[in-house]
Structure formats: C-alpha cells, structure tokens
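Asker: everything below, folded, please.
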Amino acid sequence: MMSKNEIAILGLLSESPMHGYQIHQEITRREMDYWAKIKLASIYTTLTRLEEGGLIKSEKEKVGNTPERTVYSITEKGRSGLSDMVEYFLREDDRPEWPFGLGVAFIQGAPRERVLAALHHRREKLTQCDLDLHDHLIKLKEQIPFNWFLLIENAHKHMKLELEWLDQLTAQVQAEPHWGLAWPPELKLKHQKAHEASTRALSTKAA
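Answerer: Predicted structure coming up:
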C-alpha cells in the first residue's frame, strides 16, 4: 500500500508535471503538511521511490539562464495506482491518533486551574483556526475545484463543533464538585459493582 506522501505527490503530478520545489510549494500552500501530515523533508526520497517503481518519470529541463532542473510527471501506471489509492482512502474508516482525547480521559489528574488554563489556550488556537478557515472559504469560493472547497468547508464545520464541545467541557470542569477524583463516590460504587459482575461472568465462562 502507498504512503500518504506517495499518494499526495501522485495526486499533484496528476494535475500537472512539476519539479521538486514546486511540489514542496503546493503541499505547503494547500497546508497538506498540516491536515494530511505530509512530510516535506521526504519529498525527494518519495520521488525517487515512485520513479523506481515506474509510477512517475523525470526529464531534465533548462529555462533560459536558470540551472537545469528535474521535472516529474505521472505515468499510466502511476494514474492507475492513484485511482486505487483514492478509492481505498475514501472507503477507509480511519482512526487518527488523538492525544487530546487522552488528556480529557485523565483530566482529573491535573489541578483544575491548570486544566482551565490549558483549555483556554486551546480555545484561542482553535478560534484563530476557525477564522482562518472562514477567510479561506470566502476567498477561495468559485476559485478552486469543488472537492478542495468542500474539504475546507468540512474542516470549518468540524472546527465549529469542536469549539462548542470545548465550551461544554470547560463548563463541566468549572462546575465539577468532586475535582481530583477520577470517579465520584456514587459512580465509583456503580463501577465496582459492574467490574465485579464482569469478573464473575468471566470466571463462570472459564469454568
């Protein structure tokens, strides 16, 4: 299976032949290093691997007095591979890493004031990101292909939901009467009973 870097580069080359620096610029301009975690440092390694696999080809180009450069283009084999990977990624139910989720799961392990400060900091960053996405939508409407526009719109909608949810979490942290306890007394008792029942059921099944 291809890596994210490989499908990103094949996708860009399916739009137009490019040299390495152009690919770097496009990935940066479309912020694919951020939302798709495309590794800029390994672009040339990926190009070499794709060319060795026959998915792309290269030729030298010299324009005027500029230094000679290598221009890459996608092959028919590359287009076929790209088609397969597009279908795979659209179907795939991925589960991205979510370190923030771990922070929320064990949120009672930190002092309330530090948690609130961290959540406030996160909200400021997300708010700025939300504003940036909104500006992108206004600026790029009817200027980019529909799929790229909808990709930005999807991120914008998710960001708004994230901000609403973050406000709910912050309110709960502020109001929680048993701060510092992973399990409030009434819930801890229920949890223990459920755990004991599960243990007995497993023991009975094993016997």
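Asker: switch to C-alpha atoms for all contacts and neighbour counts from now on
Answerer: Will do.
Asker: look up how far residue 195 lies from residue 206.
Answerer: Distance from residue 206 to residue 195, counting by CA to CA, to the nearest Å: 16 Å.
Asker: between those two, tell me which one has more neighbours.
Answerer: A count of neighbours by other CA atoms under 10 Å puts residue 195 above the other of residue 206 and residue 195, at 12 against 7.
Asker: now the more buried one: which helix or strand?
Answerer: Applying DSSP states H and E as the criterion places residue 195 in helix 185-206.
Asker: residue 115 too?
Answerer: Using DSSP H and E, residue 115 falls in helix 112-140.
Asker: tell me which residues of that helix come out buried.
Answerer: 112, 115, 116, 119, 123, 126, 127, 130, 133, 134, 137 (16 or more other CA atoms under 10 Å).
Asker: ok, the third one to residue 109 distance?
Answerer: Translated: residue 116. 13 Å.
Asker: how about the fourth one?
Answerer: The gap separating residue 119 from residue 109 is 15 Å, by CA to CA.
Asker: burial count for residue 155?
Answerer: Counted with other CA under 10 Å, residue 155 comes out at 16.
Asker: in space, what's closest to it - neighbours in sequence excluded?
Answerer: residue 133 (7.6 Å; CA to CA, 6 or more residues apart in numbering).
Asker: quick one, what contacts the one you found?
Answerer: For residue 133, the contacting residues are 152, 153, 155, 156, by CA atoms under 8 Å, 6 or more residues apart in numbering.
Asker: how about the host helix or strand of the first one: buried residues?
Answerer: Taking DSSP H and E as the criterion, the element that holds residue 152 is helix 146-175. Burial within helix 146-175, assessed by neighbour count using 16+ other CA under 10 Å, is assigned to 149, 152, 153, 155, 156, 159, 162, 163, 166, 170, 173.
Asker: and stretch 24-40, by the same measure?
Answerer: 24, 27, 32, 38, 40.
Asker: now swap in stretch 83-101 and tell me
Answerer: Buried-residue list, stretch 83-101, by 16+ other CA under 10 Å: residue 85.
Asker: one more: stretch 46-64?
Answerer: Buried-residue list, stretch 46-64, by 16+ other CA under 10 Å: 46, 47, 50, 51, 55, 56, 57, 58.
Asker: please generate a structure for the following sequence too, so the two can be compared:
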Amino acid sequence: MLTNIELILLNFIKIKSSYAYEIERMIEEKGIRKWLKIGGPTVYQVLDRLSKKGILQVSLEKEGNMPQRKRYTLTSEGEELCQKSARDLLANIEPYYFDLTVGLACRFFLSEEEFRLVIQERLKKLNRFISDFNDEFNKVRELYPDKRLLVRRYLLSHYKLEQKFLRDLLNDTLINP
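Answerer: This is a model prediction of the structure:
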C-alpha cells in the first residue's frame, strides 16, 4: 500500500509525466498542503524512492545550459499499485487524529472561563479559515472547474461540523447537556 504522499505524487504523474519541481509547484498552486503534510524536500526524496522501487520510470532530459532533470513517468506496476491504494483509501475507515481531541480531553487544566476564551478564539480562527478557504477555492475554480469539488466539499463538511460543534460547546449544550 502506498502512503498518502506517495499516492498524491503519483496522481500528478499519472495526469502528466513531470519533473519534481513541476510537481512541487502543482502542490503549492492547488493548496494541497492545507490537507496533506508534505514538505518540498519530501517530494524529491519520495520520487527517488518510488523510482528505485520500479513504480516510476525516470528519463533524464537536458535543455540548453540548464542542468539535467529527471522526468518521472508511472510504470504499469505503479498504475496497479495506485489503483489498489485508491480503492483501499476510499473503502476503509481511518481514525482521526485531531489536536482538538487532545485539547478537549485535557481541558481540565484550564479554568472554565479560560476554556471558553480559547474555544471562542478557535471559533474565530475557524470562521476566518473557512472564509479564506472559500475565497481561495473560488480563485482557482476557474483553473480547475470540477476536479477539486469533491475534495473541497469533503474538507468543508469537516470544517463546518467543527464550527457547529464549537458553537454548541459555547452555548453549553455540550458541556452541560
């Protein structure tokens, strides 16, 4: 099974054989770091690892005075592994590891007033985040009309659920049911 990072990188390469730098730019442009922890150096390391495993084919290219670059292409073995990994990710339930869960479990370190204040602050930040999330999506929607709608809807449903949860928490419906 592929890791989430591996699968996302392979997804880009399936769409278009690419250089690591191109993939890095696409990750940034599409806002993938909002829902997947992936650093720039990781892209290069993972691509090299996948090529050593035979999941990617590498061709070296040189243009003019530019340094030689590696263009990555998905192998048939890689394609099969991506299909299996995508099926598994879509069909199976995964546990959620949210920092908020730990914070709620440890809330008794705070006074009731301080707990309310930090929850109010989180709700304000979440409201801004949702607004920014929608604004950013609308900007890139012209570039990627339908491709990101499912991911956006899924993420937004989680953010809105947390928003409702925090509002209910502040209205005491969750603290004192």
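Asker: what does the superposition give as a TM-score?
Answerer: TM-score for the superposed chains, counting by TM-score structural alignment, normalised by the length of structure 2: 0.86, backed by 175 aligned residues with a CA RMSD of 2.2 Å.
Asker: so stretch 93-112 of structure 2 matches what in structure 1?
Answerer: Mapping stretch 93-112 of structure 2 onto structure 1 (TM-score structural alignment) gives residues 93-112.
Asker: my error: substitute stretch 15-26 of structure 2 in the last question.
Answerer: Using TM-score structural alignment, stretch 15-26 of structure 2 pairs with 15-26 in structure 1.
Asker: okay, how far is it across that stretch, tip to tip?
Answerer: End to end - CA to CA - stretch 15-26 of structure 1 spans 11 Å.
Asker: what sits up against that stretch?
Answerer: 9, 12, 40, 43, 44, 69, 70, 71, 72, 73, 74.
Asker: next step: those restricted to helices.
Answerer: Secondary structure assignment by DSSP state H places 9, 12, 43, 44 of the contacts of stretch 15-26 of structure 1 in helices.
Asker: neighbour-wise, which one of the residues you listed leads?
Answerer: Going by other CA under 10 Å, residue 9 tops these with 26 neighbours.
Asker: mind listing what it touches?
Answerer: Per CA under 8 Å, 6+ apart, neighbours of residue 9 of structure 1: 23, 47.
Asker: what about stretch 62-72 of structure 1, start to end distance?
Answerer: OK, stretch 62-72 of structure 1 end separation, CA to CA: 14 Å.
Asker: ok, and for it, which residues are buried?
Answerer: Buried residues in stretch 62-72 of structure 1 (16+ other CA under 10 Å): 71, 72.
Asker: how deep is residue 73 of structure 1 tucked in, by neighbour count?
Answerer: So residue 73 of structure 1, with other CA under 10 Å, has 21 neighbours.
Asker: name the nearest residue to it, ignoring sequence neighbours.
Answerer: Counting by CA to CA, 6+ apart, the residue nearest residue 73 of structure 1 is residue 17, at 4.5 Å.
Asker: distance check, the one you found against residue 117 of structure 1.
Answerer: 48 Å.
Asker: also residue 123 of structure 1?
Answerer: Residue 123 of structure 1 is 10 Å from residue 117 of structure 1, by CA to CA.
Asker: circling back to that earlier point, angle of the helix holding residue 152 of structure 1 against helix 112-140?
Answerer: 160 degrees (axes from the mean of the first three to the mean of the last three CA atoms, to 10 degrees).
Asker: packing partners for helix 146-175 of structure 1?
Answerer: Using 3 or more CA pairs under 8 Å, 6 or more residues apart in numbering; DSSP states H and E, the elements in contact with helix 146-175 of structure 1 are helix 112-140.
Asker: have a look at how far, on average, the host helix or strand of residue 101 of structure 2 is from structure 1.
Answerer: Per DSSP H and E, residue 101 of structure 2 falls inside helix 99-105. Using mean CA distance after the TM-score superposition for structure 1, helix 99-105 of structure 2 ends up 1.8 Å from its aligned counterpart in structure 1, as a mean over the superposed pairs.
Asker: distance of the residue nearest in space to the middle of structure 1 relative to residue 96 of structure 1?
Answerer: Nearest to the geometric centre of structure 1 sits residue 35, at 4.3 Å (CA atoms, centre = their mean). When CA to CA is the yardstick, residue 35 of structure 1 and residue 96 of structure 1 sit 11 Å from each other.
Asker: residue 112 of structure 1 now?
Answerer: From residue 112 of structure 1 to residue 96 of structure 1 the distance is 28 Å (CA to CA).
Asker: can you check residue 19 of structure 1 too?
Answerer: 31 Å.
Asker: now residue 185 of structure 1
Answerer: 33 Å.
Asker: likewise residue 78 of structure 1?
Answerer: Taken as CA to CA, the span from residue 78 of structure 1 to residue 96 of structure 1 is 27 Å.
Asker: again with residue 79 of structure 1
Answerer: Distance from residue 79 of structure 1 to residue 96 of structure 1, by CA to CA: 27 Å.
Asker: that's all I had, so thanks and see you.
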